[in-house]
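> Can you look at this prediction? I've put the sequence above it.
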Amino acid sequence: MSRLHRVFAGWLAAGLSVAVQAEEAGFIEGSHADLQLRNYFFSRDYSGIVGSNPQSRTQEWAQGFIFDFRSGYTQGPVGVGVDVLGLYGIKLDSGRGHTSSGLLPVHDGRAADEYGRMGAALKARVSRTELKVGELRPNLPVLVHSDLRLLPPTYQGAALVSSEIQGLTLQAGQMRSTSLRDSTDRQEMYGLINDPVNPARIARFTSDRFNYLGADYAFNTNRTSVGLWQAQLQDIYQQRFYSFKHAEPIGDWTLALNAGYFDSRDEGRSIAGKLDNQATFALLSARHGGHTFYLGHQRIDGDDGFIQVGANTNPMGNTLPTYEFSAPGERSWQVRHDYDFAALGVPGLTSTLRYVTGDNVRTGRGYEGKDWERDLDLAYVVQNGLFKGVGLRWRNVTARSNYRTDIDENRLIVSYTVSLF
């Protein structure tokens, strides 16, 4: 606990130091700091194991702390500020042979007792354009913020966002390194490809340049938007992404479409070899009262499965936290139902039930690959009383395949955010 106290003291000192400087500059009103407490239990059982890893179970329990300080901006034509992020995780339960859940670092087959890291980003704003340099958590179609475990991954680099023209948002940036969700180190970025024969095929090739440029334009009173993005993991792959979103109210219903197309190829010196992938997805939704119904389709074309920065996820409609449904040649369908129990007088309680099935996978083993996954999510945020604001979330997963390992999974997450100032 003394170590924990020292960590928090350092975070608070950094935040308060920035706040004092901000007050001298006259923008303390724009500063705030939060501390999120996240208790995470992860259990995954494997059967019909495919591959060289014989591990039959992953099970770990950990406590995380996320300190997030964001200053306001100095006065004047160029506003300057700083963001501070502190991350700290503690092992509550783990054992040899049950590690590698993504919650905790692993050394010599054992999970670390504790780990943490701290970073800061300088920021400057002119009009409606902002530049950040330092520790970043980008959430982009070509680099999704995968906050799916105890602590979030971060990147080190520069990001520019401009909204000078009504409805148009322009973004550009370069990431130079990353700190993974279960690591304290900075490292170069690697490519991840959905390859049934060799999933780690391009993971050993790394780059210290991830460049991106993107534009999103919203119109029709923000009910319609289109996007165009270009990304490059230097000397490994380049990727273009086109998106279309629309929402249409019809009586008591709201119908919506989220569709996108990725085109990915090898780039520069092509150190990971020739790459070729095209991925198309469409997710239709219909919302009425507390109900939202979804129907999704996803199609993978080209010589390879979907390509992205590891260890990350992507914004495609049928991508789930367990199976991705993005192997070479795969065609997948999704049905999903979300419900907000506030419609029944129980605010704070929500549920998600979804089923995805895929086929036509080129397994490289002489037969067609097929897979399916069923997810159930239940979440509740306490609305009143002593525990107001405490969030509880349970995820239960069953995933089956004829070419990859079967999975049964449970996650239980308890979270609470304290507003410090």
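Structure received.

> For the rest of this, base every contact and every neighbour count on C-alpha atoms.
OK.

> I am assuming residue 247 contacts residue 224, so please confirm or correct that.
Yes. With contact taken as Cα atoms under 8 Å, residue 247 and residue 224 are classed as touching, separated by 6.6 Å.

> ok, now which ones touch residue 226?
216, 217, 218, 242, 243, 244, 245 (Cα atoms under 8 Å, 6 or more residues apart in numbering).

> Identify the residues contacting the host helix or strand of the third one?
Counting by DSSP states H and E, the secondary-structure element that holds residue 218 is strand 210-219. Defining contact as Cα under 8 Å, 6+ apart, one finds that strand 210-219 is touched by 142, 167-176, 189, 224-234.

> Give me the buried stretch members for stretch 333-349, please.
Neighbour-count burial for stretch 333-349 flags 333, 334, 335, 336, 337, 338, 339, 340, 341, 349 (criterion: 16 or more other Cα atoms under 10 Å).

> any idea how far it is from the chain center?
Put simply, stretch 333-349 sits 22 Å off its chain's centre (Cα atoms, centre = their mean, to the nearest Å).

> Start and end of it, how far apart?
27 Å (Cα to Cα, to the nearest Å).

> count of neighbours near residue 355?
Neighbourhood size, residue 355 [other Cα atoms under 10 Å]: 17.

> how much space between residue 179 and residue 99?
In terms of Cα to Cα, residue 179 sits 19 Å off from residue 99.

> next one: residue 66
Residue 66 is 22 Å from residue 99, by Cα to Cα.

> what do you get for residue 18?
Taking Cα to Cα, one finds residue 18 at 38 Å from residue 99.

> again, but for residue 379
26 Å.

> Settle it for me: which of the two has more neighbours?
The neighbour count for residue 379 versus residue 99, taken as other Cα under 10 Å, is higher for residue 99 (22 against 18).

> From what I see, that one and residue 112 are in contact.
No. Look at residue 99 against residue 112 with Cα under 8 Å: they stay out of range, at 10.0 Å.

> what sits in contact with each of those two?
residue 106.

> Which of the buried residues of stretch 333-349 lies at the shortest distance from residue 41?
Nearest to residue 41 among those is residue 349, at 20.1 Å by Cα to Cα.

> Can you mark which positions in the strand holding residue 218 are buried?
210, 211, 212, 213, 214, 215, 216, 217, 218.

> Mind putting these into a markdown table with distance to residue 259?
A markdown table is the format used below for the buried residues of strand 210-219 (distance: Cα to Cα, whole Å):
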| residue | distance to residue 259 |
| --- | --- |
| 210 | 24 |
| 211 | 23 |
| 212 | 20 |
| 213 | 19 |
| 214 | 16 |
| 215 | 16 |
| 216 | 14 |
| 217 | 15 |
| 218 | 15 |
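
> just those now: which is nearest residue 284?
For the buried residues of strand 210-219, the nearest to residue 284 is residue 218 (18.7 Å; Cα to Cα).

> Run a quick neighbour tally on residue 250.
The burial count for residue 250: 10, using other Cα under 10 Å.

> let's bring in a second one:
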Amino acid sequence: MLKAQQLTLAVLIQAALVSTAFASEQSESKGFVEDAEGTVLFRTGYINRDKKNVKPGVDNSSFAQTAMVKLESGYTQGIVGFGAGIIGDGSFKIGENKHAGNNMIPRETAIVDGVPTKGAGDAYDHWSRGGGFVKARFSNTSAVYGTQILDIPVLASNTTRLVPEYFTGTLLTSHEIKNLEVIAGKFTKNQYSDQIATDSNHLRNAWVWGAKYKFDENLTGSYYGTDVKDKLDRHYVNANYKLPLANKDSLTFDFSGYHTEWDKGASASSSSLGSDSSDRSNNIWALSSTYNTGPHSVMLAYQQNTGNTGYAYGENADGGQSIYLPNSYLSDFNGRKEKSAQLQYNLDFGAYGIPGLNWTSAFVYGWNIQTKTENNAKEREFFNQVKYTVQSGFAKDTSLRVRYSHYRNDASYANDYYMPDTNEWRLFFDIPVKLF
């Protein structure tokens, strides 16, 4: 297999040698100032986890307000264009938040029995994070260095909390061949949503590479890989095919899967149950089928986990959202040897005179989980989400999202590896503002 450094070099060579099949993005640049953009997203966020069968005071609840800013220049004109920008967020808590602890609000370091204990103290009253980046573009290939929010299946920033997870490093993205996107990069810092320091996860370096190709209007395929130094090697594949039917109906098939091998001493949340820490691996895959007719869509999905440990992500500075699989809500249904099935229904109320209103419900059932005490532990989740986005007027794109999960599992899985029975609410009110 090619080294990550060789893959990065391959992207640059491709940009220089491959003749493009369409107009150059850089040739269409209007300028550093002319293409500049500035936005602020004001978000009010609330998460409440009501944990059942545990002593009072263990529940997690967070309530806070933030402003997420992105100021980005265009590219200078010429054969090679250059630009720069900043991203960041400034937040403050609403109320005491004495039971915060769901990765949304940073907490002071507390002293327990004379020992500093991270995440056990009071929630910060206010905090800010962020950083800058520089960028360059040649033809249809761009390079960005600095603070970034990643959306790569093997290295993905968690964006489901108040503020996003940040990575610091370099990412190359190439579109030199029509319908083909190739990426390669290296990242050296990782900052969770509830962390103040830019590298609390002590990421030494993470190489990432991959490609996505659109074969035609209905079929796409992709592959991505990452090598997190002294932690893990992970590979991801996906194929998606949409079959058009009569009356504008459609049937979409999607396959996705991961293969992971951990280095000795790396963290894996689902125990290897006695296997040596230098020999841990996992395969997890899923197949889904979605039928869409008018405003209605129904999805059936099956997901299966194999290997001598469960699928673990986010623990080795590999991204708190690096699980691009269908059976992922409050639970990810990724326990050791676990199998799971899902039924999901989605309704777009636009067809009934309420454009911008969307409702999703799903039920996921998991079984065959291997724990220290049994070989067929089970879990289940009933998920509901309603989201409304304003379609026009002065408040255009303002949105309210309300999400509820009812989660239950067997005691052997909860006690040894995972969360207890939990009812979770998430409410996010977003107001986007375009500055320029």
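Yep, that arrived. These numbers were taken from a predicted model, which means no experiment stands behind them.

> Give me the TM-score for these two chains.
The TM-score (TM-score structural alignment, normalised by the length of the first structure) is 0.85; 374 aligned residues with a Cα RMSD of 1.8 Å.

> re earlier: which residue range of the second structure does the strand holding residue 218 of the first structure align onto?
Mapped onto the second structure using TM-score structural alignment, strand 210-219 of the first structure spans residues 206-215.

> any idea how far the alignment partner in the first structure of residue 139 of the second structure is from residue 229 of the first structure?
In the first structure, the residue paired with residue 139 of the second structure is residue 127, using TM-score structural alignment. Distance of residue 127 of the first structure to residue 229 of the first structure, computed by Cα to Cα: 24 Å.

> before we move on, what about residue 118 of the first structure?
According to Cα to Cα, residue 118 of the first structure stands 30 Å off from residue 229 of the first structure.

> all strands for the stretch 251-400 of the second structure, in order.
280-293, 296-307, 339-348, 357-369, 377-389, 399-409 (DSSP state E, counting those that start in this stretch).

> Ok, which of the ones you listed comes nearest residue 107 of the second structure?
Using Cα to Cα, these put strand 399-409 closest to residue 107 of the second structure, at 24.4 Å.

> Which other helices and strands does the very next helix or strand once past the closest one contact?
Note on strand 399-409 of the second structure: by DSSP H and E, the next helix or strand toward the C-terminus is helix 411-416. Counting contacts by 3 or more Cα pairs under 8 Å, 6 or more residues apart in numbering; DSSP states H and E, helix 411-416 of the second structure packs against strand 377-389.

> which residues in the first structure does stretch 294-313 of the second structure align to?
With TM-score structural alignment as the criterion, stretch 294-313 of the second structure aligns to 289-308.

> Could you list the buried residues of that stretch?
By neighbour count with 16+ other Cα under 10 Å, stretch 289-308 of the first structure contains the buried residues 292-302, 304-308.

> tell me which of those is nearest to residue 42 of the first structure?
Among those, and counting by Cα to Cα, the member closest to residue 42 of the first structure is residue 308, at 24.5 Å.

> Check which helix or strand the nearest residue to the closest one once chain neighbours are set aside maps to.
Ranked by Cα to Cα, 6 or more residues apart in numbering and with sequence neighbours excluded, the top spatial neighbour of residue 308 of the first structure is residue 192, at 5.4 Å. For residue 192 of the first structure, the host element (DSSP H and E) is strand 189-193.

> continuing past that strand, what's the next helix or strand?
strand 206-207.

> outside of that next one, which residues touch it?
Residues outside strand 206-207 of the first structure that contact it (Cα under 8 Å, 6+ apart): 188, 189, 190, 191, 233, 234, 235, 236.

> now with 7 Å?
188, 189, 190, 233, 234 (Cα atoms under 7 Å, 6 or more residues apart in numbering).

> Tell me how many other residues surround the second one.
Other residues within reach of residue 189 of the first structure, judged by other Cα under 10 Å, total 26.

> what residues are up against it?
Contacts for residue 189 of the first structure were tallied using Cα under 7 Å, 6+ apart; they are 177, 178, 206, 207, 208, 309.

> try 6 Å this time
Neighbour list for residue 189 of the first structure: 206, 207 [criterion: Cα atoms under 6 Å, 6 or more residues apart in numbering].

> For residue 183 of the first structure, see how far away it is.
13 Å.

> And for the last one?
Using Cα to Cα, one obtains 23 Å as the distance from residue 234 of the first structure to residue 183 of the first structure.

> where does the residue nearest the centre of the first structure land in three-state SS?
Closest residue to the average C-alpha location of the first structure: residue 146 at 1.7 Å, with Cα atoms, centre = their mean. The three-state label given to residue 146 of the first structure by DSSP: H, G, I helix; E, B strand; the rest coil is coil.

> Tell me the counterpart of it in the second structure.
Per TM-score structural alignment, residue 146 of the first structure is aligned with residue 158.

> Identify the residues contacting that match.
Contacts of residue 158 of the second structure (Cα under 6 Å, 6+ apart): 164, 165, 320, 321.

> Could you check how many residues crowd around the residue nearest to the first one when sequence neighbours are not counted?
What that stands for is residue 164 of the second structure. Counting by Cα to Cα, 6+ apart, residue 193 is the residue found nearest to residue 164 of the second structure once chain neighbours are left out, at 5.3 Å. The local packing of residue 193 of the second structure (other Cα under 10 Å) involves 22 other residues.

> tell me the contacts of residue 193 of the second structure?
Applying Cα under 6 Å, 6+ apart to residue 193 of the second structure gives the contacts 163, 164, 165.

> Strands - which of those land there?
The members of the contacts of residue 193 of the second structure all map outside strands under DSSP state E.

> Now distance to residue 422 of the second structure too, for the strands of the stretch 251-400 of the second structure, in TSV please.
Shown next, in TSV, are the strands of the stretch 251-400 of the second structure (distance: least, Cα to Cα, whole Å):
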stretch	distance to residue 422 of the second structure
strand 280-293	25
strand 296-307	22
strand 339-348	19
strand 357-369	15
strand 377-389	9
strand 399-409	5
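
> Of those strands, which is nearest residue 85 of the second structure?
Distance to residue 85 of the second structure, taken as Cα to Cα, is lowest for strand 399-409 among the strands of the stretch 251-400 of the second structure, at 26.0 Å.

> That closest one vs strand 357-369, what angle?
Orientation of strand 399-409 of the second structure against strand 357-369 (axes from the mean of the first three to the mean of the last three Cα atoms, to 10 degrees) gives an angle of 20 degrees.

> Average offset of strand 399-409 of the second structure relative to the first structure?
Following superposition, strand 399-409 of the second structure is found to deviate from the first structure by 0.6 Å on average (mean Cα distance after the TM-score superposition for the first structure).

> tell me, that strand lands on which residues of the first structure?
Under TM-score structural alignment, the match for strand 399-409 of the second structure is residues 391-401.

> if we can go back for a sec, tell me the one among the contacts of residue 158 of the second structure nearest to residue 95 of the second structure.
Set against residue 95 of the second structure, the nearest of the contacts of residue 158 of the second structure by Cα to Cα is residue 164 (21.6 Å).
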